[in-house]
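Below is the sequence, then the predicted model.
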Amino acid sequence: MNLFAQMRARVLSDLEALQSRGVLPEGLSMDNVAVEPPRDPAHGDMATNAAMVLAKPAGMKPRDIAQALADELTSDDRVTSCEVAGPGFLNLRLAPTVWQGVVQDVLQQGAGFGRSDLGQGKKVMVEYVSANPTGPLHVGHTRGAVFGDALASLLDFAGYNVTREYYINDGGAQVDVLARSVYLRYLEAHGQDVAFEDGTYPGDYLIDVGIALKAKVGDAFVDKGEQFWLQDVREYATEAMMDLIRADLGQLGIKMDNFFSEKSLYGTGLIESAIKSLDDKGLIYEGVLEPPKGKKPEDWEPREQTLFKSTDHGDDVDRPVKKSDGAWTYFAPDIAYHFDKVQRGFDMLIDVFGADHGGYVKRMKAAVSALSDGRVPLDIKLTQLVKLYKNGEPFKMSKRAGTFVTLRDVVDQVGSDVTRFVMLTRKNDAPLDFDFDKVLEQSKDNPVYYVQYAHARIASILRKATDAGIAVHDTDLSSADLSKLDHTAELALAMKLSEWPRLVETAARSNEPHRVAFYLYELASDFHSLYHLGRSEDGLRAIQDDDHATSQAKIALARATAVVIAAGLGILGVEPAEEMR
């Protein structure tokens, strides 16, 4: 039940009634009419901007429209007052029964409360992580992995048919470097001294791979030229790294639906088909690009290349898809991969990239727009860098990885739940400081602790209520006399619960799962405030001595809070705590 959507529907109905009586002119667009929580709770329970957005097209004063709408809304039993404020905002106050009804709805719907049909079953592909298969996932990949996984869960909760996919970048030269690195470890396993030069990867994680390769092929590749072993070692090393990456993702509870290999695009005609599709639309031509900004003319060698007319679809410049020597550019297989996504029938595509891919956004959006004739939208989310701290100092690199801090380093330090929640405490395009000491701190300043503590506190209340002989099953609590929830703090908590369905839809529309983490912190704060009031005001304690009816009502509110917290944490991929240790 989205209470805000229900009230918006009532506002629209009343506006139509005003039109039918000639108070408002016909033909007004209501698309931008909203009903939302006011910025200041002191102003009311809900606010609508209807008068503000309709005044100009209606040729009327905003306050006149607001007053006419207020007169209509006061006939609704749910509305106790309508106040015209400022230039024409309309603030509403709703009856306590509305908020008490929200508690009942949560308990009756359980984990389904807040689920939406916003997506209407549309097929969405979320591609995330997609790291080069050259080593373990590092902390930057961790943020993208958590963000992408939470976004996929959020969209599923909002009614989309979601597919999670990992694009294996196994078609480029970096995989040859991996193969050479594994070969060095293979020689090392045969007792040879080796030196990691020419950009090869020195991380200890390849030692076991080299040993395993020795066990598989013996000395067949020892002291042989690359032409004898490069292809075999490349395939072996790539699969070994993907096994490592899958295990890393498993540490965070992430399971992909698909793994798509870039290498599968080569020699199969898929790249050629994608480029032909663009060519058939008149978007491929032979030409010479202008020199890049900042390049001096003497540094620039003009070359004729095969170009994609991406400027026809919103890009800044046209992009090469084939080099002057006839080889594909790195952009060509990415076009082919997204062409494959479009061909698979997805209604919407989302790519989660690292911060260093900012220059890639417009060209990829242009490609998908051209390939799908504008039918399939592509949203690209960039995740900014993560800075790690411990004991007030930057957290040092992993010896195992050689050059970076791995996902496993982070999870081993604080656990999967903390890692996932903290990675979502900032918007994806904002830098994130991850302090190992602070994320384990037991205080209000630590969001993950604060939210988990709220859920654990409620679990403790339910256990104590059971010991006291109070029926605390959801069916019992949903039929309790909820009119006993009449304190301002209790109604405020119920109001916050009512925001959950709206929050889900807002976050899903913007592809911003961090909004869920923010909401959970606010909900936990409202619950903790009520709990602490109960320590000084006996009438607010969850368990009232010798008054099971009142106790049930107050426990119902607490239990409804736990249901929503658990649902939100489920979207974030975090297990709700039953007790704190």
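It's in.

alpha carbons only for contacts and neighbour counts from here, please
Will do.

I'd like to know which elements the host helix or strand of residue 146 is packed against.
In this structure, residue 146 sits in helix 139-157 according to DSSP states H and E. Applying 3 or more CA pairs under 8 Å, 6 or more residues apart in numbering; DSSP states H and E, one finds that helix 139-157 contacts strand 123-127, strand 161-168, strand 348-354, strand 386-390, helix 407-414, helix 416-423, helix 488-510, helix 548-572.

what would these look like in JSON lines with distance to residue 189 and mean neighbour count?
Shown next, in JSON lines, are the helices and strands packed on helix 139-157 (distance: least, CA to CA, whole Å; neighbours: other CA atoms under 10 Å):
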{"stretch": "strand 123-127", "distance to residue 189": "37", "mean neighbour count": "23"}
{"stretch": "strand 161-168", "distance to residue 189": "28", "mean neighbour count": "20"}
{"stretch": "strand 348-354", "distance to residue 189": "35", "mean neighbour count": "21"}
{"stretch": "strand 386-390", "distance to residue 189": "34", "mean neighbour count": "16"}
{"stretch": "helix 407-414", "distance to residue 189": "25", "mean neighbour count": "18"}
{"stretch": "helix 416-423", "distance to residue 189": "34", "mean neighbour count": "22"}
{"stretch": "helix 488-510", "distance to residue 189": "51", "mean neighbour count": "20"}
{"stretch": "helix 548-572", "distance to residue 189": "42", "mean neighbour count": "24"}
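
Structure two is appended below for comparative analysis:
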Amino acid sequence: MNLFSDIRSLVLDAIAACQAEGALPEGLNTDPVTTEPPRDPLHGDMATNAAMVLAKPAKAKPRDIAEALAAKLRIDDRIASAEVAGPGFLNLRLAPSVWQALPGRILKEGTGYGRSDFGQGKKVNVEYVSANPTGPMHVGHARGAIVGDALASLLAYAGYDVTREYYINDGGAQVDVLARSVYLRYLEAHGHEVEFPDGTYPGDYLVEVGEALKSKVGDAYVDQPEEVWLAEVREFATDAMMQVIRADLGMLGVQMDHFFSEKSLYGTGKIEAAIDSLRDKGLIYRGVLEPPKGKKPEDWEPREQTLFKSTDHGDDVDRPIMKSDGSWTYFAPDIAYHYDKVSRGFDLLIDIFGADHGGYVKRMKAAVSALSDGKVPLEIKLIQLVKLFKNGEPFKMSKRAGTFITLRDLVEMVGPDVARFHMLTRKSDQALDFDFDKVVEQSKENPVFYVQYAHARICSVLRKATEDGVDVSDAALAGADLSGMTHASELGLSTKLAEWPRLVEIAARTQEPHRIATYLGELAADLHGLWNRGNDAPELRFVQDDPAATQSKIALARATAVVISAGLGILGVTPVEEMR
């Protein structure tokens, strides 16, 4: 149920009626017609652009079309007023009965309210986190994990078939460095004194891995050359670190559907198959690139390379895919990985990258466009940095990592719900300040607390009404008589609830889960505002002396809780029933 869609359908019926009477020509494209909240709430509950978008194809003045549509719309009992403004804007005010009926409709739909078939079951792959398995995840990884997970939940809620995926970067030289670092901890576990050369990983988090390796192989690798142990230690260390990463993600409530290993691309023909696919399209060639911007000609050594003609698909320059020694560049396995995604039949690919990968966007989008013949879009979301503060000062804490605060540190300090909600209060491409004191304070300035408190307040009135013997089951509340719900604060809260299905579709279309957090903050503010007005106006209180009156008041509150719970579910946050 989507009230905005219902009223849009009413507008389309009015257009059809005008066409039947000859006031509008047949064959008009009504796809651009929308109904949405007006910019100024004083203008009404909804506004439609119908007259503005139909004027040119209808060869008529928009104001004349608006007047004709307004006359048709006023006939419907749901429309209290239809007013034409300016050159042809049409502002609608709905009858109070529409807002009074909404809580009951929400309670009848329950958890289905706001869900839609907007995504039409399209298969979407959302790849996020994909941190190198060389150490514990840090706060930057946490934000990427939270944004990716919330986006996946949002798309699923809006009707997409979503796969959550993690790309394990275990095919590069950094994993050899990990193996050597673990080997040093392994020697240390055997009582050897070791030094960590520059470029290795000295964090304490590898102590346990070294001890585990000792338990597995004993002293078999002690004093042995690298060629004896490197491959096996590499695999052992990668598996151990991925266990740590999975556990850390689990602390955030993040569960992946699929893990894809970069290593599986090498020696299996998968990279070659992807490049051959591009070669068959005439997009692989031998050539010499222009010097990069900022390089002086004397610093540049032109050399022939094997290149991907990415400029044919929107990139700024063509990209090397093979080094002079015949080995693949780092771009080649990424092409192969996305070729695998395309081959798996996804309709849309979404990658969540750190902000430092901004220069990688065009080449990757070009590769997917070429591999899929333009049929599979790739969206890349860049995650900006998180700045940590405590006591008003920049906060830099390290435990086992050595140089940074880990995801685990973050969750242990504030909990997963606070971490997740706060990380979603800003658009992902904007820098985020994370103040350890402010995110846990109990005040209206803290959006996490404000939304959770709204849900807890509703749960408290439900408990109070139950103690008073009032039936507050959703079935009973759905049938309550809300005709007495006439105060502006009550109607305003119902109006905000009506926005939920539309907001979900907008957030899914723009792929912006932060819109959910923003909406929840606004909804919580309306609930708290109504609650506080009850202090001075007893008739607005949720619990009344008359059980029937209590049911009518609580139906609105319970419908609000349904939407808050659904929104928090998308964000991966638990709706609490009482504040502690």
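Cool, got the structure. Treat the numbers as computed from the prediction; the structure is a model and nothing was measured.

Out of the helices and strands packed on helix 139-157 of the first structure, the one nearest residue 185 of the first structure is which?
Ranking those by their distance to residue 185 of the first structure (criterion: CA to CA) puts helix 407-414 first, at 22.1 Å.

Quick check: residue 350 of the second structure touching residue 382?
No. Here residue 350 of the second structure lies out of contact with residue 382, judged by CA atoms under 8 Å, at a distance of 10.8 Å.

who wins for proximity to residue 51 of the first structure among the helices and strands packed on helix 139-157 of the first structure?
Of all these, it is helix 488-510 that lies closest to residue 51 of the first structure, at 21.7 Å by CA to CA.

Let's have the helices and strands packed on helix 139-157 of the first structure in a markdown table, adding distance to residue 438 of the first structure.
Output for these, formatted as a markdown table (distance: least, CA to CA, whole Å):
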| stretch | distance to residue 438 of the first structure |
| --- | --- |
| strand 123-127 | 31 |
| strand 161-168 | 32 |
| strand 348-354 | 25 |
| strand 386-390 | 9 |
| helix 407-414 | 11 |
| helix 416-423 | 10 |
| helix 488-510 | 27 |
| helix 548-572 | 20 |
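
which residues in the stretch 251-400 of the first structure form helices?
For the stretch 251-400 of the first structure, applying DSSP state H, counting those that start in this stretch gives helices covering 270-280, 331-343, 361-371.

In CSV: those, plus mean neighbour count.
Supplementary listing: those in CSV, determined by neighbours: other CA atoms under 10 Å:
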stretch, mean neighbour count
helix 270-280, 17
helix 331-343, 20
helix 361-371, 22
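
Which one of those helices lies nearest to residue 56 of the first structure?
helix 361-371 (34.8 Å).

closest one to residue 206 of the first structure among the helices and strands packed on helix 139-157 of the first structure?
helix 407-414 (15.7 Å).

Just give me the residue right at the centre of the second structure.
Central residue of the second structure (CA atoms, centre = their mean): residue 151, 2.3 Å from the mean position.

How about it, nearest residue that isn't a chain neighbour?
With sequence-adjacent residues excluded and distances taken as CA to CA, 6 or more residues apart in numbering, residue 151 of the second structure is closest to residue 513, at 5.5 Å.

Around the one you found, count how many other residues there are.
The number of residues packed near residue 513 of the second structure is 30, by other CA atoms under 10 Å.

Tell me how far it lies from residue 182 of the second structure.
Distance of residue 513 of the second structure to residue 182 of the second structure, computed by CA to CA, to the nearest Å: 39 Å.

And for residue 64 of the second structure?
When residue 64 of the second structure is compared with residue 182 of the second structure (using CA to CA), they lie 77 Å apart.

out of these two, which sits in the more crowded spot?
Higher neighbour count among residue 64 of the second structure and residue 182: residue 182, with 28 against 16, using other CA under 10 Å.

tell me the contacts of that one?
206, 207, 209, 210, 233, 237 (CA atoms under 8 Å, 6 or more residues apart in numbering).

report the angle between the axes of the helix holding residue 146 of the first structure and strand 386-390?
120 degrees (axes from the mean of the first three to the mean of the last three CA atoms, to 10 degrees).

mean shift of helix 139-157 of the first structure relative to the second structure?
Averaged over the aligned pairs, helix 139-157 of the first structure sits 0.5 Å from the second structure after superposition, using mean CA distance after the TM-score superposition for the first structure.
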